[in-house]
Structures are given as C-alpha cells and as structure tokens.
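Q: Let's see this in three dimensions:
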Amino acid sequence: MARESFDKEIQFLRMLVLTSGAYNRQQFAKRLGISVHTFDKTIRKLKEIASASGNGNQSPEEPNKKFAGALRLNYYDSADPLLLFLFRAKSLKESESLRLALLLAALHEKPQTALELLGVCCNAPDAADRALFPDEKTIRSDLRYLEEVGVIKRVPGPRPYRYRMQDDLVRQLTDEELRDLMNFVDVMANTQVPSVQGYLLRDHLKRSSGSGCVSGVGGVSDAGEPFLYKYHYYSRILDEAHLFMLLGAIQNRRKVSFLYFSPKSDTSYASKNTNPLFEREHEGRTEQALPIKVVYDHQYGRWYMLANNSRDGIRKYRLEGMTQIEEGEAVAKELFEEKRSELEARIKHSWLIDTGRAVTVRVRFFHPGGSEPNFVRDRVLLQGQWGQIVEEEDGAFIYEIMVNGTMEIRPWLRSFGSSCEVLAPAMLRREMIEEWKELASYYESV
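A: Coordinates of the predicted model:
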C-alpha cells in the first residue's frame, strides 16, 4: 500500500467512525476532498483488507452490507479494536502480503535458503493466477526486511545462508507462562498508549498458542478472554500510524515536512492528482517543522506534536490532521537542545500543552457525605499535577494551581460536578456558571 493511499485510508476510516455513516457518498467525498469514484474504490479496498485480515468486520451472511453499517454495528459487538486491521496491511501491496505469507509459512516448517524460498513462491498452487513469480533479488529483499523487523533470523553457518523463524521465546515458554504473558500484553495494550504494537504482539502470541509452538495439548486458545475492554476514543489508534516516525525524527533531531489540515478545516485530506484536468484547491497547509515532543491527551483521545516552526516559533499540531509526512534534514544538537529548552519553559505550567498566559486557579472541593475514604480528595491529589491543597475547611478544602490558561483544566474541574466550586479567576467562575445554567436548561420540564 502506497504511503499516500495509507494516509487516505486513515482519514477515510476516521471520518467513517466519527460520523457513523451519517453522510451520503457525495457528502463524504466532498468532506474528505476526493471524488465519488475514489470513495467507492476506497470502500472496496478496505473491505478486501478487512476480509483478508480475518477481523470479522463484514458478516459472511451479509456480504453486501455497507462498510459504514458494518463499522457502526460491530463497534458494540466486538471487544477488539475495530480499526486495527489497517495496520496489518500498512505499506504492503497485495502481491507483497501474499508473498510474505508464503515465506513465513515455509520458514515455520524448517530453515530454508533464499533459492529454496524462491521455489516455494513459484510452485504455489495459485502462483500462475496471481502472476507472483518473484525473482531472487525480490526474495532476498523480503528476507532482509523480515530480518530487520525481527520476524526471522539467519542460521549460523556457511553460504548459502539459511533463515528460520525467530520464535525462540514462544517455543521455550510453557502453556501457563505463555498464558500469563498473553494476559499481561492484553492488559498493557488496552490500558497504555501507544497500543498498536501491543495489539500486534498479542495477536502473534494467540496464533503461536494455537499452532503447536508450545508444549502440551490445547495451548492457551481454550482459556477464553479473561479481559474485555471498550474505548471511548477507539479511533485514536489511527494516529499511531505516524507516531513512531515522529518519535524517530525527534530522536535523530530531524525536521519533518507534511500537509496539515487544522481541526477547523472543511476537509481533512488532499489527493495527489497527476492529471492537471482534475487538480483542485485544497485547504491544507504545507508545513516544515522540527518536532520536539509528542503529547497524548487522554481527556479527548488526541495526539499532539509540539514543534518549532521557523516562521511561527513554537507550534502545536494535531496528529489527525497531518498527512504526507516526510523526514527532512537533521539539525545540530545545540540548536535542538535550545529549542527543547524554549518549549519546556513555555509549557512549564501547562495543564497539557497550552502556552498562554499563566493564571492561578483557586477551587473549593467539597467532600460529599463526610465519610471516609475521601474519594474527592484522593482524586485531586492523584490527578491535580503540581497543584496544592492550601486550606482545610469543615467538609471541604481549597486547592490552588498555576496553569497556562484555563481552557485545558476546565473539563477536569467540570467532571467533579457539584463537588467543585471555582473561586478564582473571576472569568473562569463566570464561564462555569454559564455552562451549568445551560446544562440546567436542558432538564427543564417540557
């Protein structure tokens, strides 16, 4: 799958799950910045990927079910992350995914050389229909790729080199140890970010447990699912497609260039049209910046890149609006550290990433019921970051914190409901009063 295609399908899926199929084909294509023909073609491609991954996104009894309908239905029917299937096909053409599957199946049986694997591909039953027939150079390139990602390893010995599956860990574990490892990976993948790598590892362990890689009979597949999870922001895993590339750019002090669509933009994607007759204006901005930090907002399930832009200084970008990302030139270590220090100073008092003017927020928290344990106090101490309890009252306490602006702390304060009263600043207090009046009006008798 080409990089541009992967960007398109990420934005396509994000809009599909966020709108829950509310748009018709024309509206969807216009919002995404593509043609209706491209919309239909992308739907077909996603159906093929979902079917090939065995994710169950399309019911075999209803092969003609609309893909949007399948997404809307299966979100509540399945505990698996729905959008993960796209990562299994990332950067792979159809012929590549079929060829790699053949290579891995052959290496799972016994160690083999590149020439032996070439024979496996050419002698496959459906090789003629797929016009597979790779050459030796292609097979060696595939083996290098699989070795780099740690799927296979070279067997020590003279030429020609032999390769085997790198599954020593799984083979050495007992059934009970493998079950414990799977449960640990399951918990971490579903409760920590980033999660995609953990999901892929979990799937690999499940396949290993059911394929006789471990001692005993039955493996772990009969143990059932001890944990089930459900996310409020399940589309956030789409942003992880760019996450590790950006973390690599930060580690190597490299600039990145990308086409950016702000959250206020009417479109979220722009295709690269090679035919000048079909060129169209897009609302995205071409940006070049030095990434310094990546931040995850658990309140809204969003990833942010904090970067230095030579034109505007410190800039914040939502990962969901970044497309066509490319690495650029590296910068000197001294310059990178200077920009990092500048950023850290700007966000020192940020509840999340706000770089506005610092204000002191003063809040009275009430303890409902007056009994122990004081869960309101415990939560404030746990989540209140660098804020402090400055005064104790009968059935309440005063909490103070200095933050950059009040926008980011408001959802946290609002989540305490009637157990929280904002005392200062006066503007924040007025805003909270207006919000609660609006909420109260929703519950007036009709």
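Q: When you work out contacts or count neighbours from here on, use the C-alpha atoms and nothing else.
A: Will do.
Q: Tell me which residues of the top strand by length along the chain come out buried.
A: The longest strand of the chain (DSSP state E) is strand 285-297. By 16 or more other CA atoms under 10 Å, the buried positions in strand 285-297 come out as Gln288, Ala289, Leu290, Pro291, Ile292, Lys293, Val294, Tyr296.
Q: do stretch 264-275 as well
A: Under the neighbour-count criterion of 16+ other CA under 10 Å, stretch 264-275 has Thr267, Ser268, Tyr269, Ala270, Ser271 buried.
Q: Can you classify the last one by secondary structure?
A: Looking back up the chat, that one is Ser271. Following DSSP: H, G, I helix; E, B strand; the rest coil, the label given to Ser271 is coil.
Q: could you check the distance from the most centrally placed residue in the chain over to Arg302?
A: Per CA atoms, centre = their mean, the C-alpha nearest to the average position across the chain is that of Ile237, at 2.3 Å. Taking CA to CA, to the nearest Å as the measure, Ile237 falls 10 Å from Arg302.
Q: And this one, please, so the two structures can be compared:
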Amino acid sequence: MAKESFDKEIQFLRMLSLAGGAYSRQQFADRLGISVHTYDKTLRNLKEMVTVLQQNLPVEQGAELSEWLRYNYYESADPLLLFLFRAKSLKETESLRLTRLLTALQSEELTAKELHDRCCEQTPDDSLLPDEKTIRGDLKYLEEVGVILRVNEKRPYRYKAANDLIDQLSGDELLDLYDYVDVIANTQIPSVQGYLLRDTLKKALRNRGYPPEATETHRYKYNYHSRILDEAHLYTIFGAIQQRRRIRFLYLSPKKGMNYTSKNTNPLFERESAGVTDSILPLRVVYDHQYGRWYLIGHHARMGIKKFRMEGLTQMEEGEPVEEAEYAARLQQLDKQMENSWVTDTNRTVKVAVRFYNPVRSGANFIRERVEAQGQWGVITEESEAAFLYEITVNEIYEIKPWLRSFGSSCEILEPRWLRKQFIAEWKEIRSYYESL
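A: I've put the predicted structure just below:
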C-alpha cells in the first residue's frame, strides 16, 4: 500500500471509530478533506483488505467489514484499528504466498526449493507462479522478523516455524501466558505488538481444541484506541533517530479540524494544501498517558526545538542524514530545555506548591500513593496526619494542571497565587451549575 494511502486509511479509521455513524458521507468526506468519490473508493479498499486478510481462515474466525465496524465496548480497538497493521504494504499475492510458506513450515523443515515447489503446486492455474528468488526474499524477511528459524548452517538451508516456545508450553501455561499478554496489551504502551502476540496465542489455543470462551474470561476497555493508529509512525521515526536522519512530512494541526489532505495529481482538481510541509531532525518521542497522545519532538532548522502531535503527521519520508556531532548537540539542547517538562513543555519554569488532603476514615491512603506514583520529581513534605505538602518546579503549568485538577477537593493550590485564583474561579463556576438544584 502506498504511504499516502496508508495515511488516508489511518485517518479514515480513526474518524470512523470515534464518530461512528454520526456523519453522513458528505460530512465525513468534508472532514477528511477528500471527495465523496474518494470516500467510497477508500471504503472499497478497506473491504478488499478484509477479504485478503480472511483468506484461509475458518468461518468462525472470519468477519465482514460491517461486523468490524459494529461498536463493541470492550473490543473497540481490536480488530478494526489493528487490522491495518496486518494489511500494510502487503499485496494480495504477497499475503497468500506468505500464508502458504508459514503453513508448510508449521509441521516440517523445508528448503527454499521445496517451499517454492509447494507454492507452485498451490497457486491457481490462472495466477502468476512465484520464482525461487522471490521465495528466498520472503524467507529472509520472515527470518528477520523472527517468524521462522534456520535450522542448519550449511547450504541448502532448511527452515522451520519459530513455534518452540508455544509448543513447549502445557495447556495451562499457554492460558496463563495468554491472560498475561491480554492484560499487558490493554494497559501498556505501545500496544500493537501485544495485540498481534495475543492473536497468535489465541490461534494456538484454538488449535489445541480450546473453545473461544477460554480466552474471554476477562474484559478490558481500551481507553485510547486511536493511539494504536499513531504507532504506525513510530517505526519510521525510530529508524530515522537511529540513523540520525531528518524526516519530511505534511502536518495537519488537530486544532484546525482537517484530518487529511490528498495528493492531487489531476491538474483540474489541484487546490492549495491545508497542511504545512515540514522537515525536522527527530530527537524524542513522548507519550502523554493522561490524554493518550503521542508527540514527536525534534530540531527545526529555522525555529529550533519544535513539537508535533503524532496524529497530525502524514506523508512521512526519511530525509538526509546529519553528522553525529550535530545530532548530539541538538539532543543535549533538547534535554536541557526539557529538564523540568511535565510532558513536553519547554517554556519558563514555575514552582508549584500543593497541599494534598489524606482520605478520611479510609484504610488505604490512595491520594498519597497516587502522588508518589505519578508526581515525578516532586518533593513530598509531611505536615500532619490530615495532609502533606507537595512541591515541584516545572516548565509552565498547562500540562500539570489537569493532573492537579483531577484530585478534586483533595488538592489545594498554594503557589503560584495566580494559579490558585484560577482554580478558585473554576470551582466557583462548577458550583454555579448546581445552584438551581
């Protein structure tokens, strides 16, 4: 799949999952910045992807796109937003060929020539037969990603599926591993690898005869499912960081309400792009757990340190490399500016002093435990059995403010005074909503 197409599908699925059926076709297309014709074409492409991914699956494991779009409270992120990772960059012929290779290697060790013969036997008469060079390229790719193993050191090389871990586990051990992966995939970041591993374990349990109910003993609500789509950019960004390369992209600010802009090749339909084409040297990727947002932070040639919300990045490409000395200097500059960042802020520092009140007549002091777990480098000073003092110096207060507000009446702002006044005004406004009752 082309990079631009993948960007479009990311934004398409994000809006579809968040808005559901709230928009008409025209409204949906307007929000994405595409035509209704492109909207229909994208929907057809998604349906075709589903068809390819369902090849050779049992009936009970297959699914129509309409079923995947149906909202399920506990499965909102899987598989609708996840299947794009399985489909990315795979043509139908590649998907079928890799499936045949992996199926053949499940039960025996085979050489590249033997696998080529197997693929040719299973390829329909009206389809193009793969050559041995293509099969060797597929095997090299599958070996690099850890799906298969080379079992000998001399030619001809023999390969087998990398199922040793799963095969050596008993049924109870496999269930325990599945439950653990299920929890971690829904609570840790990043989550895509966890979901893919969970699917593999689920298939292994079904192959051993376990009913579907065995994997549904626990249910989780995945709160920030759109972050799964943002993970698509991580591999390109981390690769650029490792190679000390700049990256180029089109940035669509989330504040402007435009989620996508097409690359128009037809001169009759050319229009000015709503986004901004930019180039930076990527230095850091930061995840804000409070809002479920990924941020890319890098050095801009003209504006210095610059931050971008990951969900606004499209059409990303690697650029030219930089010298190691330049990269180290930029990274040192960023680390200095972010030394007191609650998340990503690099503005002036502010000292914040807060009094937290311990819960009354409660066996567990969940206020203290939460401050200790989430308060980062802040300092706690004991005041009395009823309260304790928390002090921290941060870059601005905009990022720490929602965290402080979330404690409600258990938190009293002491410094700075202007922040205390802001909180007083906010709580008065909230109180006014309830006065009539």
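Q: thinking again about what came up before, roughly how far apart are the residue mapped onto the residue nearest to the centre of structure 1 from structure 2 and Glu383 of structure 2?
A: Per TM-score structural alignment, the equivalent position to Ile237 of structure 1 in structure 2 is Ile228. Per CA to CA, Ile228 of structure 2 is found 43 Å from Glu383 of structure 2.
Q: same thing with Val352 of structure 2?
A: Taken as CA to CA, the span from Val352 of structure 2 to Glu383 of structure 2 is 17 Å.
Q: neighbour-wise, which of these two wins?
A: Just comparing Val352 of structure 2 and Glu383: by other CA atoms under 10 Å the higher neighbour count belongs to Val352, 21 against 11.
Q: so that one is in which element?
A: Counting by DSSP states H and E, the element that carries Val352 of structure 2 is strand 349-357.
Q: Quick one: the strands in structure 2, in order.
A: Assigned by DSSP E, structure 2 shows strands spanning 110-111, 148-150, 158-161, 245-251, 276-288, 293-300, 304-309, 313-321, 349-357, 379-382, 387-395, 411-415.
Q: Turn those into CSV, including distance to Lys428 of structure 2.
A: Converted to CSV, the strands of structure 2 look like this (distance: least, CA to CA, whole Å):
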stretch, distance to Lys428 of structure 2
strand 110-111, 73
strand 148-150, 63
strand 158-161, 64
strand 245-251, 39
strand 276-288, 29
strand 293-300, 30
strand 304-309, 33
strand 313-321, 39
strand 349-357, 19
strand 379-382, 28
strand 387-395, 23
strand 411-415, 14
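Q: separation between the equivalent of Arg420 of structure 2 over in structure 1 and Glu320 of structure 1?
A: Using TM-score structural alignment as the criterion, the counterpart of Arg420 of structure 2 in structure 1 is Arg429. For Arg429 of structure 1, the distance to Glu320 of structure 1 (CA to CA) stands at 32 Å.
Q: And for Glu177 of structure 1?
A: Distance, Glu177 of structure 1 to Glu320 of structure 1, by CA to CA: 38 Å.
Q: which of those two has more neighbours?
A: The residue with more neighbours, out of Glu177 of structure 1 and Glu320, is Glu320; 24 against 14, by other CA under 10 Å.
Q: quick one: the residue nearest to the more buried one when sequence neighbours are not counted from Pro263 of structure 1, how far?
A: Once flanking residues are discounted, Glu320 of structure 1 sits nearest to Asp239: 5.9 Å by CA to CA, 6 or more residues apart in numbering. Applying CA to CA, the value for Asp239 of structure 1 to Pro263 of structure 1 is 14 Å.
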